[in-house]
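> here you go, sequence then predicted model.
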Amino acid sequence: MLDRTIWWHVYPLAALGAPIRTEHDTAHRLRKLEPWLDYLVELGCNGLLLGPIFASATHGYDTLDHYRVDARLGDDSDFAWLIDECSSRGINLMLDGVFNHVARTHPWVAEGLAGDTDWEGHGELATLHHSDPRVRDAVVDIMCHWLRRGIAGWRLDVAYAVPPEFWREVLARVRDEFPDAMFLGEVIHGDYAAIAREGTLDAVTQYELWKAAWSSLVDTNFWELAHALERHPADLLTNTFIGNHDVDRIASTVGEEKLVLAAAVLMTAPGMPSIYYGDEQGFTGVRGESWSADDAVRPALPASPGELSPLGGWIFTEYQKLIGVRRGHAWLTRARVEVLDKTNETISFACSDGEHTLQTDMRLDPAPGVRVHTDGEELYSWMLK
């Protein structure tokens, strides 16, 4: 079941060492993922959520051709290789679909399918004309093309900005051929449930819980996390996360001493979790303000996991343990959550599917610690020494 996938989220252009703003090259970088596929399985994940891989002008979100693998990452044969390698390991592969806008130099602009409006003031991005039947037909064809190649679903970039009627029509047509495909919409703000319902999205990103998790830990205020958990939609699948390609690294935000608590929220709260590559190693990075603002949170991976710094080994082990708890209680994906107790320094919440219950207790004082248990059985515990 795709909703029980635990995703490892990778921004491939940067992670695999491709030039972003300088002159582009041609290389078979997708194949550099091979040792990392084994790594994500060792971590406990069973899904690869891959950022943009299609031909683009710079960072991947300025698409030039949705049917062609970016030459900086490889070609069609490299994608076929990736599908085979993921399949042989039982890894679900989700691709990032940018269907709100394209690069201003995309042929669609000259053809009148986009271009009247810049995307959020970015002159290099042209918003698609979503009411144009040609755009709807094109997106249906693109989605089906790559689903036929073997992907499990699509992350829909800035899904909240696309008219819901566009998603309703497009996804209905795609589901006619691929009824089991997953469509995960990026929703940063607004009424999550309404956006998902009106657009018929399978899942949406849970930014409210992300913000509450790190903010509570930074400010020693678990009331904020409690509020977010109490608002957590019980009838909507959400993609939970504590890091992605657009936000500061969680280790930089909360500090090493509270990193396990953030991971525990991710792995014991309801939803479909994704782990941004390197967070499980304690990677640090803070976004800047210039044209290279994202570089710090989108680093290159070494050639193999064996070249990672040993300093991250301890948090990798804690992630493995927490993911083990999660996989042993897969029903958590669609569980209901109840906050049992809260103070500024402590919180206890329980998740239940009506038959099973899992409780998480966290504290910040006198030292950060977390305990996960069920029916009197301790499943996981950690305390800062």
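The structure has been received and is ready for your questions. Residues are numbered from 1 along each chain as shown.
> alpha carbons only for contacts and neighbour counts from here, please
Will do.
> mind listing the helices for the chain?
Along the chain, counting by DSSP state H, helices occupy 12-15, 34-43, 76-89, 107-110, 133-148, 164-177, 192-199, 207-219, 222-231, 250-254, 259-268, 313-328.
> other SSEs contacting the third one?
Under the contact definition 3 or more C-alpha pairs under 8 Å, 6 or more residues apart in numbering; DSSP states H and E, helix 76-89 sits against helix 34-43, strand 63-69, strand 92-97.
> buried stuff in it?
Going by neighbour count (16 or more other C-alpha atoms under 10 Å), the buried part of helix 76-89 is 78-79, 82-83, 85-86.
> show me what contacts the closest residue in space to Ala350 that isn't next to it in sequence?
Residue nearest to Ala350 in three dimensions, not counting chain neighbours: Gln359, with 4.2 Å by C-alpha to C-alpha, 6 or more residues apart in numbering. Gln359 makes contact with 348-351, 372-374, according to C-alpha atoms under 8 Å, 6 or more residues apart in numbering.
> buried ones only from the residues you listed, please, as a ChimeraX command.
Here is the ChimeraX command that selects the buried residues among the contacts of Gln359 (16+ other C-alpha under 10 Å):
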select :348,349,350,351,372,373
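> returning to what we had before: most packed of the helices of the chain?
Ranked by mean neighbour count, the helices of the chain are led by helix 259-268 with a mean of 24 (mean count of other C-alpha atoms under 10 Å).
> before we go on, here's another structure to hold up against the first:
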Amino acid sequence: MYEEIALMSATLAFHQAIPGYLTRDGDRIVVKLAVGGVQPEIVRLRTEPDNEEALTDMTRVEAHDGWAWYQAEIEIPEPDVQMRYLFKLVWSDRLLWYGALGLDEGVPTLNQMFRYLPDHQVPDWVSRQVFYQIFPDRFAEGDPNTTPETDAYDYLHGLTAQRRSWGDAPLAHQGPVEFFGGDLPGIEQRLDYLADELGVTALYLNPVFTSRSNHKYDTVDYYTVDPHLGGNEALVSLSDRLHEKGMKLMLDAVINHTSVYHPWFQRALQGDAECRARYVFQGDDNEQPHYASWKGHDSLPVLDFANPANVETFITGEDSVIKHWLRPPYNIDGWRMDVIHMLGEGAGARNNHHHVRGLRHAIKSHNPDAYLLGEHFFEATPWLQGDQEDGAMNYYGFGHPVRAFLAGLDIAYDPIRLDAAGLARWLAKARAAIPFAQQQAQLNQLDSHDTRRLITMLNDDAALFQAAIGLLMTYIGAPCLYYGDEIAMPGGDDPDCRRSFPWDRDDWSSAAFSATQRWIRYRRASEALQTGALIDLYAEGDVYVFARVLAGEQCLVAVNRGEGRDVVVADGLTPLAGQWQCLEGGGELGRADLNLSLRLPARSTVLWRRQAD
């Protein structure tokens, strides 16, 4: 990233693990740093190969247009050892350190160092995707004969299955037992809409395995796609069609807990010791059974991964749940792991990281190119150091701060005041704490099945919502639309955020749909937006400006949540001969000395792009 220390020096610096700046060459790593403005007399690369400082002199290899490039080579660390590194810039009378949060006089802390784990890279396809999350029962009905009829079966606490008409409002008191008829054939029938008209390239489906609920986070059978969604054959057909269109498919795995209706749990209640040992029961067999459940929900008994049988069934076994669906004929491309940080031994999450590492090994040994995504509502830094998850659902590092900045609400919908400077700090700290590869593999969303819809949080401010879509499609990581985002579909708290998709286009926001189509096209046409580094350039009041950069392409993004205004931005970008072109937002860009002057429309995201001639 980039940061200017205006009072200390007129020096700029840039490094990130993009091509040309960090390159693996056999058993060595080539590291490069760009320095602009006042040049240091000595530049050193600081590493910690044995948890102690090692300094390597960097050689100046190139200089032009006020910038110089310095290079060093070091040996690759031992397998599974994360390389942490910084840059030390020395003058005759002072020095500066350059780490993941920019230039600083003091030595950056460990979580502000650049980091790289050579032998644990994420699939390079992830950041190139535009994901689309689907709650299967609410997206599209393909086979009306599969939908459960009212009172077809019992649930818990006196609830029974309820068949609802498409377009009816979900009812909170019915919760998990309302079925609107969406299924996998319905998704397959809408692939032309998703891929060709909208432009998304990957689907993330909420759970599809057999369950008595509509959300299916209470699995009854892990080896069978719910017949009400079309069964196993429907998943095979959907997967085949997706891959024919060059798309990817990610499923949702729920292995922290099962349904109370899972055969293991039912047998456990009858006194089966082997099945009882799969769960966390309190008390002896002669007492009324008490069991640990997910966040106190008695429908979701927690699995105990101290039991080797669970580890084998779900993770390590030859036909484990995780491996089964990666194989033909299903061939899924990745797993989103529900509440992955809660997976563990006993009633808590003991030895969680051990089991997540085992999960990674099981997935990658079967398909090294599969995506391992973890669900975390809060900070996921410990799981994102290269040896566990490829990426996380980026609530902490994107969703929370973006909603706070645009809607003035925190994750609990309490009021929060966050200006652009606060937004930039929050985003930068979240990025700095994880390797660049994991930054690229974060799944960024504006809302999801667990949150209010952003358009509702914004009180139907259409312009601000479209600005949010622009930020989503330009920020580092993989953007993911929650079904209906593209038409500004409203929704409050669960279950209202899970309405059925309105296929009557008269009910759509055509402006939101057109804007989303455009932003997706920009994302897919730009290598810098997909894989480039992110540089913060300006953050003050209502305006946040950043750039996405590669050696031959730069994109400049300005997000303005307030009234139209002019801002002057220090030009901290390395030189590129191409001319800036405004792609979206209608803003104006000019250059004065070493600054960029931007004229920004109200409540907008503006995108400029330039490429090497």
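Great, that's in hand. Owing to the predicted nature of the structure, the values given are computational and were not obtained by experimental measurement.
> after superposition, what's the TM-score here?
TM-score for the superposed chains, counting by TM-score structural alignment, normalised by the length of the first structure: 0.89, backed by 372 aligned residues with a C-alpha RMSD of 2.6 Å.
> which of the contacts of Gln359 of the first structure still touch in the second structure?
Retained in the second structure by both residues aligned by TM-score structural alignment, their matches' C-alpha atoms under 8 Å are the following of the contacts of Gln359 of the first structure: 348-351.
> okay if I get those residues as JSON lines plus distance to Thr5 of the first structure?
JSON lines is the format used below for these (distance: C-alpha to C-alpha, whole Å):
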{"residue": "Ser348", "distance to Thr5 of the first structure": "25"}
{"residue": "Phe349", "distance to Thr5 of the first structure": "23"}
{"residue": "Ala350", "distance to Thr5 of the first structure": "21"}
{"residue": "Cys351", "distance to Thr5 of the first structure": "18"}
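> pretty sure Ile6 of the first structure contacts Leu49?
No. Shown here, Ile6 of the first structure and Leu49 do not form a contact pair, counting by C-alpha atoms under 8 Å, at 9.5 Å.
> out of the kept ones among the contacts of Gln359 of the first structure, which comes closest to Gly324 of the first structure?
Nearest to Gly324 of the first structure among these, counting by C-alpha to C-alpha, is Cys351 at 16.5 Å.
> what lines up with that closest one in the second structure?
Cys351 of the first structure maps onto Arg548 in the second structure when the alignment is built from TM-score structural alignment.
> next: Trp8 of the first structure.
Per TM-score structural alignment, Trp8 of the first structure is aligned with Tyr132.
> its match contacts Gly199, correct?
No. Contact criterion C-alpha under 8 Å: Tyr132 of the second structure and Gly199 do not qualify, at 9.9 Å.
> ok, the two, which is more surrounded?
Neighbours were tallied for Tyr132 of the second structure and for Gly199 using other C-alpha atoms under 10 Å; the higher tally belongs to Tyr132 (23 against 20).
> ok, the more buried one - contacts?
Shown in contact with Tyr132 of the second structure (C-alpha under 8 Å, 6+ apart): 200-204, 480-483.
> rerun that using 6 Å as the cut-off
Neighbour list for Tyr132 of the second structure: 203-204, 480-482 [criterion: C-alpha atoms under 6 Å, 6 or more residues apart in numbering].
> can you check Pro207 of the second structure too?
Neighbour list for Pro207 of the second structure: 216, 252 [criterion: C-alpha under 6 Å, 6+ apart].
> map it onto the first structure.
The alignment partner of Pro207 of the second structure in the first structure, by TM-score structural alignment, is Pro52.
> turn the helices of the first structure into JSON lines, including distance to Gly121 of the first structure.
Output for these, formatted as JSON lines (distance: least, C-alpha to C-alpha, whole Å):
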{"stretch": "helix 12-15", "distance to Gly121 of the first structure": "24"}
{"stretch": "helix 34-43", "distance to Gly121 of the first structure": "36"}
{"stretch": "helix 76-89", "distance to Gly121 of the first structure": "33"}
{"stretch": "helix 107-110", "distance to Gly121 of the first structure": "17"}
{"stretch": "helix 133-148", "distance to Gly121 of the first structure": "22"}
{"stretch": "helix 164-177", "distance to Gly121 of the first structure": "22"}
{"stretch": "helix 192-199", "distance to Gly121 of the first structure": "23"}
{"stretch": "helix 207-219", "distance to Gly121 of the first structure": "23"}
{"stretch": "helix 222-231", "distance to Gly121 of the first structure": "31"}
{"stretch": "helix 250-254", "distance to Gly121 of the first structure": "28"}
{"stretch": "helix 259-268", "distance to Gly121 of the first structure": "33"}
{"stretch": "helix 313-328", "distance to Gly121 of the first structure": "39"}
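> okay, the spatially most central residue of the second structure and Ala306 of the second structure: tell me how far apart.
Against the mean C-alpha coordinate of the second structure, by C-alpha atoms, centre = their mean, the closest residue is Leu443 at 1.3 Å. For Leu443 of the second structure, the distance to Ala306 of the second structure equals 30 Å [C-alpha to C-alpha, to the nearest Å].
> what distance do you get for Tyr483 of the second structure to Phe131 of the second structure?
As defined by C-alpha to C-alpha, Tyr483 of the second structure lies at a distance of 10 Å from Phe131 of the second structure.
> no, scratch that, I was asking about His361 of the second structure
If you go by C-alpha to C-alpha, the gap between His361 of the second structure and Phe131 of the second structure works out to 24 Å.
> what does Val254 of the second structure give?
Distance, Val254 of the second structure to Phe131 of the second structure, by C-alpha to C-alpha: 20 Å.
> Tyr483 and Phe131 of the second structure: which has the busier surroundings?
Using other C-alpha under 10 Å, the more surrounded residue of Tyr483 of the second structure and Phe131 is Phe131, with 27 against 24.
> quick one: the nearest residue to Cys45 of the first structure once chain neighbours are set aside from Ala330 of the first structure, how far?
If the residues on either side of it in the chain are set aside, Cys45 of the first structure comes closest to Ile6, at 4.9 Å by C-alpha to C-alpha, 6+ apart. The gap separating Ile6 of the first structure from Ala330 of the first structure is 10 Å, by C-alpha to C-alpha.
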